[in-house]
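Attaching a predicted model along with its sequence, questions to come.
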Amino acid sequence: METALPTVHTFLVNAVVEHVRSCDTGLHHLRLLHEHDPIDAWSWLPTEPVDANRVLKAEVCAMPLDTQEGATHVVTRIVPMPDLDVFNLIPDGFGRTEDVVLRCRDVVDACRTSPLRRFLSDVFSMPEVYRDFWNCPASRSHHHAYPGGLALHSIEMAENVRDTPRLSDLERDVGIAHALTHDIGKLWCYAPGASHLHALGHELVGLGQLHYALERLALDWPDGAIALRSLLSGQWKRLGGKPLMAVGSLVRAYDQASAENDLRPRRRHPHRPWSPSTPDDGKVLPFRRDLRAPLQ
């Protein structure tokens, strides 16, 4: 008697392959991360990333499998693809609010300078940034001092740069990249047991952590790498040319505005709002061209 074999269905997906745990049998429990819900999976294949300082981005072949514990998948092939755009592989659910990851994708999509887009993908492919950017506060006790504050603050600044009129394409793109990465060093400064990093300041810590991404940017666009190093280190205030100083000043202004907007509704703003009184008689004094002339 012939028995028909069940049809095996597989699918391909680009994903970040996250190792959950290994079993004594040699099986690895995996989580496949992309912009939608994570995919539960198992495999006997090696899951070490090509670069220990980057998440494993890969094309994955998976087969659905029903078990007594529920639905899962068997991974039959993992092809590392380190140049995949990481922003398509960040689950929507990583954000502390429903739209924060989507807003990040949208503002990165506005960056049309290819070397800067690859730079941002390199930065967000770092395990600490990929996972913790969405949950880190922007400060300990000042503005956006709550989980997810760093992402909200940085994305808001980048959106403001994107929407600023009369910027050149390069000024806009450098400004977006700077806004998204200006506080990135706080991911390491605020990590448990990292109090010793506070002496350096988050600017220098961030600059050091982004060294690899900046070196790759320098291969594609040397001037862009120099510009971002100057902006991230604060050197633009002394040595930057006029276009670079304009971008630095713009991002700094949006930084301050974002901080103030976060503090004011929670009554933590350091300055009292101005509430001028109106003249009792309702009269408006005439303008005097000559301050020495008596009022008429």
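Received the coordinates, thanks. Keep in mind the model is a prediction, meaning the values are calculated, not measured.

contacts and neighbour counts: CA atoms only from here.
Will do.

Quick check: which element contains the residue nearest the centre of the chain?
In the chain, the centroid-proximal residue (CA atoms, centre = their mean) is residue 180; its distance is 5.3 Å. Using DSSP states H and E, residue 180 sits within helix 169-181.

Could you list every helix and strand that that helix packs against?
Secondary-structure packing of helix 169-181 (3 or more CA pairs under 8 Å, 6 or more residues apart in numbering; DSSP states H and E): helix 114-124, helix 149-162, helix 222-233, helix 242-263.

run the last query once more with 10 Å
With contacts defined as 3 or more CA pairs under 10 Å, 6 or more residues apart in numbering; DSSP states H and E, the packing partners of helix 169-181 are helix 100-109, helix 114-124, helix 149-162, helix 202-209, helix 222-233, helix 242-263.

Got another one to weigh against that:
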Amino acid sequence: MNDPKYIAPETYRFPAIVEMLPGYDPNHGVRCRLYHQHGCVDAWTWLSLDPIPNVLYWGWVSTMDIGSAYNDLLLLGLRENPDQLLANLLPENLCPIDGVVRQVSALIDGLRNKPLRRFMTRTLLNQEALHGYWTSPASRRDHHAYPGGLAEHSLEVATMLATSSGLPDEDRELGIVFALLHDYGKIWCYDPVSFDPVDPREHEAHGLAKLEFDLLYLRRENARLGDRMVELLGGARAPREGRYPLAIGRIVRSFDQMSCEKTRRNLTKSPTTLAAEEFA
């Protein structure tokens, strides 16, 4: 190591999501993929990170160059951080619609209620949602029926709620989270390679089931917020003794309809008309 010709490899430290990939090489370790705000890169690692299905890790990573190729990286360390800002983790190219990832991340990172912010972060940082939330349509043909439509529609509804006046802070933030997740179950409805896609009419119940463990963590941090979120995500058709009780849920549903109707109106207009309205 005292050889003056020896040059230490470059090392890097940055916020990232770590996705464990299948396969093992006795000379290199386990393959993984690191997502960060500027994109993603594959790496090798010897870290004892369990390749649990659907589980991601996130926080600050330390890496080192081990070759000449761009993706010849070794993941040296991971310091997990549940409060890491999504803006520093999610690359914009996850969604085919420009600006959607950035705006959704800003809404979530701006939540003042820490349990809600952590809950929302966990819902998006699992393998299925990391890709499906940003690329799925919101419907087959009715509204936002294109790749990225689910995230775009959810963002529209959440933005309407966030900019509404007269709401208590907790209700506003609860509504933002509900708006971003109200169609979460549709991730599994329109997957073109799925052998058993979920019936879109069952998307609320399926989304609630997929969020079971995230809701469990939320309830541990704040039982009342957890119960309210379960009530909202269950939807108006969920079994209950009385009517759909939370006013914020009805407000989000009304904004949901407004977003849908806006898209339907645009479908009936010519490109020339849409362009004229855009620059009016």
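Thanks, I have the structure now. Remember, it's a predicted structure, so these values are computed and weren't measured experimentally.

where does the TM-score land?
The TM-score (TM-score structural alignment, normalised by the length of the second structure) is 0.83; 261 aligned residues with a CA RMSD of 2.5 Å.

right, and the residue nearest to the centre of the first structure touches residue 156 too?
Yes - counting by CA atoms under 10 Å, residue 180 of the first structure touches residue 156, with 9.0 Å between them.

Now check the second structure for the residue matching the residue nearest to the centre of the first structure.
Under the alignment (TM-score structural alignment), residue 180 of the first structure pairs with residue 180 of the second structure.

separation between that match and residue 106 of the second structure?
Look at residue 180 of the second structure and residue 106 of the second structure: by CA to CA, to the nearest Å, they are 12 Å apart.

what do you get for residue 47 of the second structure?
Taking CA to CA, one finds residue 47 of the second structure at 31 Å from residue 106 of the second structure.

give me every residue that touches the match of residue 180 of the first structure.
Counting by CA atoms under 10 Å, 6 or more residues apart in numbering, residue 180 of the second structure touches 104, 107-108, 120, 133, 150-159, 252.

which one of those residues sits closest to residue 141 of the second structure?
Nearest to residue 141 of the second structure among the contacts of residue 180 of the second structure is residue 150, at 12.3 Å by CA to CA.

Count residues in the vicinity of the aligned partner of that closest one in the first structure, would you?
Correspondence of residue 150 of the second structure to the first structure, assessed by TM-score structural alignment: residue 150. Look at residue 150 of the first structure: counted by other CA atoms under 10 Å, it has 26 neighbours.

before we move on, the earlier item: now the helices and strands packed on helix 169-181 of the first structure in JSON lines, with distance to residue 137 of the first structure?
Putting those into JSON lines (distance: least, CA to CA, whole Å) gives the following:
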{"stretch": "helix 100-109", "distance to residue 137 of the first structure": "14"}
{"stretch": "helix 114-124", "distance to residue 137 of the first structure": "17"}
{"stretch": "helix 149-162", "distance to residue 137 of the first structure": "4"}
{"stretch": "helix 202-209", "distance to residue 137 of the first structure": "13"}
{"stretch": "helix 222-233", "distance to residue 137 of the first structure": "19"}
{"stretch": "helix 242-263", "distance to residue 137 of the first structure": "12"}
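
on that earlier part again, sort out which residues of the helix holding residue 180 of the first structure are buried, please.
Within helix 169-181 of the first structure, the residues scored as buried using 16 or more other CA atoms under 10 Å are 171, 172, 173, 174, 175, 176, 177, 178, 179, 180, 181.

By how much does that helix deviate from the second structure on average?
Compared with the second structure after the fit, helix 169-181 of the first structure shows a mean deviation of 0.5 Å (mean CA distance after the TM-score superposition for the first structure).

Distance from that helix to the middle of the chain?
Offset of helix 169-181 of the first structure from its chain centre (CA atoms, centre = their mean, to the nearest Å): 12 Å.

that older thread, ok, of the contacts of residue 180 of the second structure, which one's closest to residue 35 of the second structure?
Nearest to residue 35 of the second structure out of these is residue 133 (CA to CA; 15.6 Å).

Now do the same contact list for that closest one.
Taking CA under 10 Å, 6+ apart, we find residue 133 of the second structure in contact with 94-95, 123-124, 147-152, 154, 180-181, 183-188.

In ChimeraX, select just the buried ones from those.
With 16+ other CA under 10 Å as the criterion, this ChimeraX line picks the buried residues out of the contacts of residue 133 of the second structure:
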select :94,95,123,124,147,148,149,150,151,152,154,180,181,183,184,185,186,187,188
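
Residue 14 of the first structure - that's part of a strand, no?
Yes - according to DSSP: H, G, I helix; E, B strand; the rest coil, residue 14 of the first structure belongs to a strand.

What does it correspond to in the second structure?
In the second structure, residue 14 of the first structure lands on residue 15 (TM-score structural alignment).

Can you get me a residue count around the residue nearest to that match when sequence neighbours are not counted?
In space, and not counting its chain neighbours, residue 15 of the second structure is closest to residue 60: 4.3 Å by CA to CA, 6 or more residues apart in numbering. Close neighbours of residue 60 of the second structure, defined as other CA under 10 Å, add up to 18.

Could you do residue 118 of the second structure as well?
By other CA under 10 Å, the residues close to residue 118 of the second structure number 21.

residues touching it, list them.
Contacts of residue 118 of the second structure were listed using CA under 10 Å, 6+ apart, and they are 82, 83, 84, 85, 108, 109, 111, 214, 217, 218, 221.
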